[in-house]
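K.L.:
sequence and predicted structure are below.
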Amino acid sequence: MASILNNIASLKATRNLALSETGLNRTIERLSTGRRINQAFDDAAGLQIANNLRADIRILGQARRNANDANGRIATAEGVHEEAINLLTRAAEISEQAASGTTTSAGRAALNAEWLEIVEAMNALDSDTRFDGASVFGTSYSVRVGEQATEVISISTVAIDAASLGLTANLLTSGGASTVLGQVTTAIEVVSANTGQLGAKMQRLNTLINSIGISIENIQAAESQIRDADVAAEVVNLTKFQVLNQTGVSALAQANQSTQSVLSLLQ
């Protein structure tokens, strides 16, 4: 029935046109942002999951940086350990020479002067070696490498100054030289043992860094599946809504024309 009071066809066409325009606008937004979820109403549950995954990625990223920082600190210690071992090896050599009965007092005095220089060099290595402003030797610290409080790696370094290593004797006498040789031998064992411990920690950290990297990749993929737009599907939607929008405009025009046709009957 034709009516001039209520144009039902026009109302339906207007409603459908509004729906197609909304769909077109949302499709354009998804294509322009690259995201399937741009507001909470797009997918409230998906947005919550995606945000949680993003937080996990940030946490793991920081854990990886923590592990890399620890590796840098360990590498610094290992490099200085090598120099310390070289100094201690030289100290053992001159101690053996000073302990010999064939070495004169003057010779021992000269060797002792070199020994004192080695002691000072060891002290300087201990006090001057720093990483990011913090002392490297004689410290213990924990490296956080995950989300849980239990996911930590504890690292310790021995102090390498003369007093801490027990290097207290001198080479001025044969007996003193023998004492120094024993002290130096023990110091070499202590430093070498700590180097081995640090090497094991570095190996563990490297394994964790690789593992964290894989976890980040997997979580990023999961977040992308939830948050990112399917470009191919959205291009299809774009074409669909463009066609619907055009046909909707035509349908609305046709519906409005029907009212004009009714009025023409009165002429």
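P.N.:
Great, that's in hand. Residues are numbered from 1 along each chain as shown.
K.L.:
contacts, neighbours, all on C-alpha from now
P.N.:
OK.
K.L.:
residue 57 contacts residue 219, doesn't it?
P.N.:
Yes: using CA atoms under 8 Å, residue 57 makes contact with residue 219 at a distance of 6.8 Å.
K.L.:
more neighbours: which of these two?
P.N.:
When neighbours are counted by other CA atoms under 10 Å, residue 57 comes out ahead of the other of residue 57 and residue 219, with 21 against 17.
K.L.:
put this beside the first:
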Amino acid sequence: MRINHNIAALNTHRQMGQANQGQQASMEKLSSGLRINKAGDDAAGLAISEKMRGQIRGLDQASRNSQDGISMVQTAEGALNESHDILQRMRELSVQSANDTNTDTDREELQKEVDQLSEELTRISDDTEFNTQKLLDGSFEGTLQIGSNEGQNLGIEIGEMGAEALGVASNEGVNFEVGDSTAANTTGALENDTTYSVVELGEEVNIADDGDNGSIDAKFGLEDSNGEVVAVSEDGSEYHALKNATKESELGEDALAESDITSNDGAKFDDPVTSGTVTTNGAGDSLTGATATIKFDGGESLTSGEYTVVDDSHNDISSGENGLVDNKGNLVAVSSDGEDWDTVSGEDLFTSTTTLDTSDQKISVEGDGGIDISSQTAADKAITTIDGAIESVSAERSKLGAVQNRLDHTINNLGTSSENLTAAESRIRDVDMAEEQMNQTKNSILGQASQAMMAQANQLPQGVLQLLQ
């Protein structure tokens, strides 16, 4: 018998430690509900479950993204619902105006409502927003992230739905806005190092254009060698160059080529110049950004938008002619001199007081009010035009509705995927409470039994005392 090493007690102590450790692990799992509480519980299982958790949370966020996408689409589609109502009313007014039981006065009143409805169409297009992003002005082109991984997205683009884009804004009598730095010089431009006479203008300036006279309130003017007034001043110090003017011309920023006309040494006219001659340095010798007045000769008009002047290298343009193409590349007008423009079918379209050349010059047409229903012929034609606008809005709403239905299915699919992946992750990460309770009970009993056996093992060395009696 040995007393220095109680092997039975050591063995029992080891077994009791294992039982206590197992019991503590079971209690940790039972209290957290997780089978894996730390990497040591299951290193491979932890890595797999964390990857699954990333997928699950990505799927859940993608579902929320899709729901936000539906809200955005519904916002746009709801606005277009009102646009549809407006167009239907415009069509109703056009049908009414096309009936010759109406007088010109009646049609003027009908035109007023059409003008207001057209402006409201544009306002809806410009002001409809979702999370500060404009939806219907043609600028929205975005991506919805509808999956948990890279590249799992849906592109969405919403067209412009304003009156001009739909072709129901008036274009009669509006201005071409020259938008390129290659704008042609006009009669009102000042040439370099040229001497001009200073003349008193009184209250009126006559400028030759298409037969109308311009009236500009100014005191002094600069007159070229041909006797034509090319600049005016109210104080004799600051002169403003004139463009080719119509009777609507005014002295202001829109009528300027260069606000400050200086002498050839670069100095401004600090002292009033009210008589004699002056020499300029050519300030304003190009009317960049000026407006070129146009006049429609017939019943035809241009749809509002941006156009580009092209040469005869474009298809369907005869040699030596210029053409006008829209932003889709379609030829809409031709001209042999850059001023008199006809439709592609040969009908008169418009004349301009500024020659439009082919240096990739871009012009824009802006509507003023609603589509014309002021006559029986115009109103009859407006019906077809509005029908086209209604079809455009219908097509856009149909597209948005299809996207919404697709997102509904996307949400359902994401929910199913998230549910099944969560179940798989749960089998790896979560604890089986019944099984772990059984393990905890086993380890608890083993621990108690180990304690009892430890007491018995500690009594064994006392048997040596019997030998010493």
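P.N.:
Done, it's in. Because the structure is predicted, anything quoted here is derived from the model rather than measured.
K.L.:
next, the TM-score between them, please.
P.N.:
Overall, the chain-to-chain superposition scores 0.94 on the TM-score scale (TM-score structural alignment, normalised by the length of structure 1); 266 aligned residues with a CA RMSD of 1.5 Å.
K.L.:
quick one: the helices in structure 2?
P.N.:
With DSSP state H applied, structure 2 shows helices at 7-32, 43-97, 104-127, 163-166, 376-429, 433-459, 464-467, listed in chain order.
K.L.:
of all the ones you listed, which gets the most neighbours per residue?
P.N.:
helix 163-166 (a mean of 24; mean count of other CA atoms under 10 Å).
K.L.:
what is that helix packed up against?
P.N.:
helix 104-127, helix 376-429 (3 or more CA pairs under 8 Å, 6 or more residues apart in numbering; DSSP states H and E).
K.L.:
nearest to residue 24 of structure 2, of these?
P.N.:
Proximity to residue 24 of structure 2, assessed across these by CA to CA, is greatest for helix 376-429 (18.2 Å).
K.L.:
compared with structure 1, how much does the closest one deviate?
P.N.:
Superposed on structure 1, helix 376-429 of structure 2 shows a mean distance to its aligned partners of 1.2 Å (mean CA distance after the TM-score superposition for structure 1).
K.L.:
packing partners for that helix?
P.N.:
Helices and strands in packing contact with helix 376-429 of structure 2 are listed as helix 43-97, helix 163-166; criterion 3+ CA pairs under 8 Å, 6+ apart.
K.L.:
ok, 10 Å please
P.N.:
Contact here means 3 or more CA pairs under 10 Å, 6 or more residues apart in numbering; DSSP states H and E; on that basis helix 376-429 of structure 2 packs against helix 43-97, helix 104-127, strand 153-157, helix 163-166.
K.L.:
what angle sits between that helix and helix 104-127?
P.N.:
For helix 376-429 of structure 2 against helix 104-127, the angle between stretch directions is 20 degrees (axes from the mean of the first three to the mean of the last three CA atoms, to 10 degrees).
K.L.:
for the helices and strands packed on helix 163-166 of structure 2, which one sits closest to residue 166 of structure 2?
P.N.:
Among these, the nearest to residue 166 of structure 2 by CA to CA is helix 376-429 (5.0 Å).
K.L.:
want to throw the helices and strands packed on helix 163-166 of structure 2 into CSV with distance to residue 17 of structure 2?
P.N.:
Putting those into CSV (distance: least, CA to CA, whole Å) gives the following:
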stretch, distance to residue 17 of structure 2
helix 104-127, 74
helix 376-429, 26
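K.L.:
which neighbours do residue 57 and residue 219 of structure 1 have in common?
P.N.:
In terms of CA atoms under 10 Å, 6 or more residues apart in numbering, residue 57 of structure 1 and residue 219 are both contacted by the residues residue 213.
K.L.:
ok so, going back, which one of the helices and strands packed on helix 163-166 of structure 2 lies nearest to residue 163 of structure 2?
P.N.:
Smallest distance to residue 163 of structure 2 across those (CA to CA): 5.2 Å, for helix 104-127.
K.L.:
quick one: the closest one to structure 1 mean distance?
P.N.:
Once the two structures are superposed, the average separation between helix 104-127 of structure 2 and the matching residues of structure 1 is 1.2 Å (mean CA distance after the TM-score superposition for structure 1).
K.L.:
could the helices and strands packed on helix 376-429 of structure 2 be laid out in TSV, adding distance to residue 16 of structure 2?
P.N.:
As requested, these are exported to TSV (distance: least, CA to CA, whole Å):
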stretch	distance to residue 16 of structure 2
helix 43-97	27
helix 104-127	76
strand 153-157	58
helix 163-166	85
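K.L.:
please identify which of the ones you listed is closest to residue 393 of structure 2.
P.N.:
The minimum distance between residue 393 of structure 2 and those falls on helix 43-97, with 6.8 Å, by CA to CA.
K.L.:
and that closest one, what does it pack against?
P.N.:
helix 104-127, strand 129-130, strand 141-145, strand 153-157, helix 163-166, helix 376-429.
K.L.:
relative orientation of the longest one and helix 43-97 in degrees?
P.N.:
Angle of helix 376-429 of structure 2 versus helix 43-97, following the same axes, to 10 degrees, is 170 degrees.
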